[in-house]
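Visitor: here you go, sequence then predicted model.
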Amino acid sequence: MHIAVSRRIVRSAVLALSVAALAGCSMFSSPNPRYEPAPLTEYPAGISAHIAWSVSIGSGGGYGFAPALVGEAVYAATPNGNISKLNAASGAVLWQSNAGVDLSAGVGSDGRTTAVAAGDGTVIAFNDQGIEKWRGKASSAVNMPPAVGNGIVAVRSSDYRIQAFDEETGELRWSLQRPGPALALKTNMQMVIVDGLLVSGLPNGRLIAIDTRSGNVQWEGTVSVSQGATDLERISDVVGTPQLQGPLLCGVTYQGRMVCFDLTQGGRPLWEQYFSSNTGMATDTRQAYSANQRGQVHAFALNDGHEVWKQDALANRRLSSPAVIPQAVAFGDYEGYVHFLSRADGQLLGRVHVGGDAIISPLLASNNGVLVQTGNGNLVLVGVN
């Protein structure tokens, strides 16, 4: 049994890498103009975007790494084991620690406990002075940031198991496993804790809500169903971070759909759109925003799902998961640019280059602008006027 599981995990990892390689070759090395990244163009600036501060937090970046904002503090980690807490407004470093091992994912934080994960499944928790509290062991590799809150540190491992550790002691509190597909997408995914529930997307196109205390499943909903004859065609993972907006819980999948569920109606789907994203979505009180796998940005109305606007000017620029701020919706791209689009009509408003090559980590909205974790280990605040 253990041998079969291990073989499936290894096969999934190899296939996931193959998907990434194929995507890179087909979309960014092909002479076919259809797949060429759209060139940057000049346009009247609608906002003024600037780098407010930039701080080196370590070395490297990639999938599994995303900054976390708690109050006026931002937490971040890098693959070389560094964990940092900074003042979100000024960029002043409040503390830095090192896990002593290379990391595969981080960070999760509730302002009291900050957690990261190593490639062998080790989960490491620090207190809010940057002192290590405990180490635990997940069932397999962890490639998405832990979720911390309501007394637990939760991780989702590569064998499709979600496990919760006691926030103070590191003791395993509960473990839940769902069957998974042969092949899963390697991209940014995050879990959220809200109102005593851990909400997570799954690699089978489903969203799940789990009671943080008991580990009992409170609700499951289908965003999309796998279709196709091959493992590649059947990839239908929920990507990015589940979005909670008032009574709505929304998710988007690769090669599937975007769906918003109405929690006041037992979690029934309110609307759905056929859609494919490999990075995720963001919402405000009126609209949902996402870039499809071709880099075309869409906005959908939250009340009924109709398309409000579509912007093609950033096609094939490998856009990141978006962040919504009062002035605009922002996306990072493969050259280290952050682009700002009008929330009303999708028009380009401004851009700024933050360096560090491709922006892979999801952008994070703050009261001071947009926080960007770059591929070379910098954390940058982009201010907007």
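Guide: Thanks, I have it. Numbering: from 1, shown residues only.

Visitor: switch to C-alpha atoms for all contacts and neighbour counts from now on
Guide: Will do.

Visitor: tell me which element the closest residue to Glu220 other than its chain neighbours falls in.
Guide: Spatial nearest neighbour of Glu220, excluding adjacent residues (Cα to Cα, 6 or more residues apart in numbering): Ile208 at 4.5 Å. Assigned by DSSP states H and E, Ile208 falls within strand 206-211.

Visitor: and here's the other structure:
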Amino acid sequence: MLVQRLAFLLMLSAGLVACSSLNPFADPPKTKPAELVDFPSSLNVKPLWQINLGDTPAGALTAFGTATAMRAYVASGSNIRVVDLSNGNVLLTAPAPERLTSGVGTDGEVFSAATRGGEIVTWGADGNIKWRSALNAEVLASPAIADGIIAALTTDGRLIGFDQATGKRRWVLQRPAPALTLRAASPVVAVRNGFIVGFPGGRILAVSARDGQARWEAVLASGRGANEVERIADIAASVGILNETICLSSYQGKVGCLAVRDGRLQWDKEFSSPVGVSAAGGSLYGTDEKSIVHALSGSGGASLWKQDKLLYRTVTAPVALGSSVVVGDYKGMVHFLSAANGNFLARLATDGSAISGPPLALESGARRLVFVQTAAGGLFAFEIQ
């Protein structure tokens, strides 16, 4: 919701926003959404289990896996729930001091999230709070953990690094925030002893975990237009990693890939997306502002296909799994598309509320699993047979 790879194929989601903010998904679509088309189902997808975790922030689903177990960490009201993804059992409930506003960051040992009162809280594996520290600002993006540092991105444009063990503030990096930004996700991704972070205004930084210094800085898109709304160009939360490049998209801006090592732009093209992209098998998959799903060549951005039959259905960022690409929409429908041509393969319903972040896709051995979170607090598991 937020994307990263672990021991097996795993897609993650990340978190959200800035100063005076605009949320394009806060209300029902203003343009009439497309009616769903009928098609012959050609992919067998089986519902596995479902649970309800109550009110959750958008993009609050984070996963962590080992060779023997896969767990989801879900921010829910004023609790963190740890869920066994093999059966939906809640393994742990960790109370927070107050309502949570962000998703969860974890390294499998500790996990962190931000509260409505502007604190970052870190729990141990036993669910007890290890430390809490003031941020003095709202945080909606899931924290990220690298090299003993937990990094949190505030809505006023600060990336703050905390010592993972003690909670001591180690450094602060700040970039000016535009007057108006989307109330939508900006990525904080842990890579190579540091973080790649999307700041409001289309700015991307690689930041050292050790000292908070920017290793490189790039601009994927800059705001253009006659007013503040037209000049919004924020980086979307879901990103894709292809070999040694990181691929991102922006609202009213571009999609492109940059070298992780030095930030050098590999390619870019015009593309507007408030939700972001994912990557698999040398291809990039993204959903644009009209809810058209696209497949692009990861090496140069050439269009491979697009699926426009979900127009204005507030479609999530896509996630690839095997030969299919999975998205959710505002009515809680989960759509499976062909990775080869974008045709519909299967469709399943959840609880009727919006899918609130990108699906989580997992390959473990021969099993291909998909998990989605809904705005009503549902967590649903499916398996491609």
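Guide: Arrived safely. Since the model is a prediction, treat every value here as computed from it, not as a measurement.

Visitor: thinking again about what came up before, wait, what's in contact with the residue nearest to Glu220 of structure 1?
Guide: Val199, Ser200, Gly201, Leu202, Val217, Gln218, Trp219, Glu220, Gly221 (Cα atoms under 8 Å, 6 or more residues apart in numbering).

Visitor: now, the most widely separated pair of those?
Guide: Leu202 and Gln218 (15.0 Å; Cα to Cα).

Visitor: for the equivalent of the residue nearest to Glu220 of structure 1 over in structure 2, give its distance to Pro178 of structure 2.
Guide: When structure 2 is aligned by TM-score structural alignment, Ile208 of structure 1 is paired with Leu205. According to Cα to Cα, to the nearest Å, Leu205 of structure 2 and Pro178 of structure 2 sit 16 Å apart.

Visitor: after superposition, how close is the strand holding Ile208 of structure 1 to structure 2?
Guide: Strand 206-211 of structure 1 differs from its equivalent in structure 2 by a mean of 1.0 Å after superposition (mean Cα distance after the TM-score superposition for structure 1).

Visitor: and the next helix or strand past that strand?
Guide: By DSSP H and E, the next helix or strand past strand 206-211 of structure 1 is strand 217-222.

Visitor: for that following strand, which outside residues touch it?
Guide: The contact list for strand 217-222 of structure 1, computed with Cα under 8 Å, 6+ apart, reads Gly205, Arg206, Leu207, Ile208, Ala209, Ile210, Asp211, Gly267, Arg268.

Visitor: if we use 7 Å, what do you get?
Guide: Residues outside strand 217-222 of structure 1 that contact it (Cα atoms under 7 Å, 6 or more residues apart in numbering): Gly205, Arg206, Leu207, Ile208, Ala209, Ile210, Asp211.

Visitor: could you check the angle strand 206-211 makes with that strand?
Guide: Computed by axes from the mean of the first three to the mean of the last three Cα atoms, to 10 degrees, the angle separating strand 217-222 of structure 1 from strand 206-211 equals 170 degrees.

Visitor: give the next helix or strand downstream of strand 217-222 of structure 1.
Guide: Sequence order places strand 238-245 as the next helix or strand after strand 217-222 of structure 1, per DSSP H and E.

Visitor: output the residue interval of structure 2 matched by that following strand.
Guide: Using TM-score structural alignment, strand 238-245 of structure 1 pairs with 235-242 in structure 2.

Visitor: quick one: distance of that stretch to the chain centre.
Guide: Counting by Cα atoms, centre = their mean, to the nearest Å, stretch 235-242 of structure 2 is centred 8 Å from the centre of its parent chain.

Visitor: start to end distance for it?
Guide: End-to-end distance for stretch 235-242 of structure 2, by Cα to Cα: 18 Å.
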